[in-house]
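Structural data only, the sequence is not supplied:
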């Protein structure tokens, strides 16, 4: 066997390690902060000019719900709640809980 082929297993192991590391890094779930920021931004886009991301707070969920994000504007006519799963998506897509005091 030529001497260059002795390095082939080492090169293949390095390449395989790189591919596996890349796949694991890509599949990592979002952090709590990332999820809260994302849904707070959704709230601001939905609620309009007076809304701020600081109107939102998060609490632990239960079951399939990982985090419950509640956004309350300064004049709380409407409160919006997002039930978010571990992957960062809504537990029930298309459904947000909007409570109105009117």
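Right, received. Where do you want to start? Just so it is clear, the structure is predicted and the values come from calculations on it, not from any experiment. Numbering: from 1, shown residues only.

alpha carbons only for contacts and neighbour counts from here, please
Fine.

quick one, strands of this structure?
Taking DSSP state E to define them, one finds strands in the chain at 56-60, 67-71, 78-84, 97-100.

Put this next to the previous one:
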């Protein structure tokens, strides 16, 4: 067996790890706050139903480790929807809080 064939599996592993790192880095860098807010505003509109508007939603920095943003949407006279977003723009947790009168 030629000596160079011993290094083929190592080179393949290095290439795979580099590809995964570039993919995850590209997702992290490519996702903007505006895109995240828009995505969760659309989700809020679907969940809240009648009376919900995009302008009900705003974002703030998350206080928890591993989270990036909290998108909070207040339905006028109704519930409060909160979407906790991780560094890749994915939903980590969602809350729906009912207001008590």
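Yep, that arrived. Computed from a predicted model, the values in this text were never measured in an experiment.

one step back: now render the strands of structure 1 as TSV, adding mean neighbour count and distance to residue 21 of structure 1.
Output for the strands of structure 1, formatted as TSV (neighbours: other CA atoms under 10 Å; distance: least, CA to CA, whole Å):
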stretch	mean neighbour count	distance to residue 21 of structure 1
strand 56-60	15	30
strand 67-71	22	28
strand 78-84	21	27
strand 97-100	12	39
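
Turn those into a markdown table, including distance to residue 12 of structure 1.
Output for the strands of structure 1, formatted as a markdown table (distance: least, CA to CA, whole Å):
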| stretch | distance to residue 12 of structure 1 |
| --- | --- |
| strand 56-60 | 44 |
| strand 67-71 | 41 |
| strand 78-84 | 40 |
| strand 97-100 | 52 |
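
Among the ones you listed, which comes closest to residue 31 of structure 1?
strand 67-71 (10.9 Å; CA to CA).

So which bit of structure 2 is that closest one matched to?
Counting by TM-score structural alignment, strand 67-71 of structure 1 pairs with residues 69-73 of structure 2.

what residues does that stretch touch?
By CA atoms under 8 Å, 6 or more residues apart in numbering, the surrounding residues in contact with stretch 69-73 of structure 2 are 37, 40-41, 44, 56-62, 80-86.

which residues of structure 2 fall in helices?
Secondary structure of structure 2, counting by DSSP state H: helices at 8-30, 33-48.
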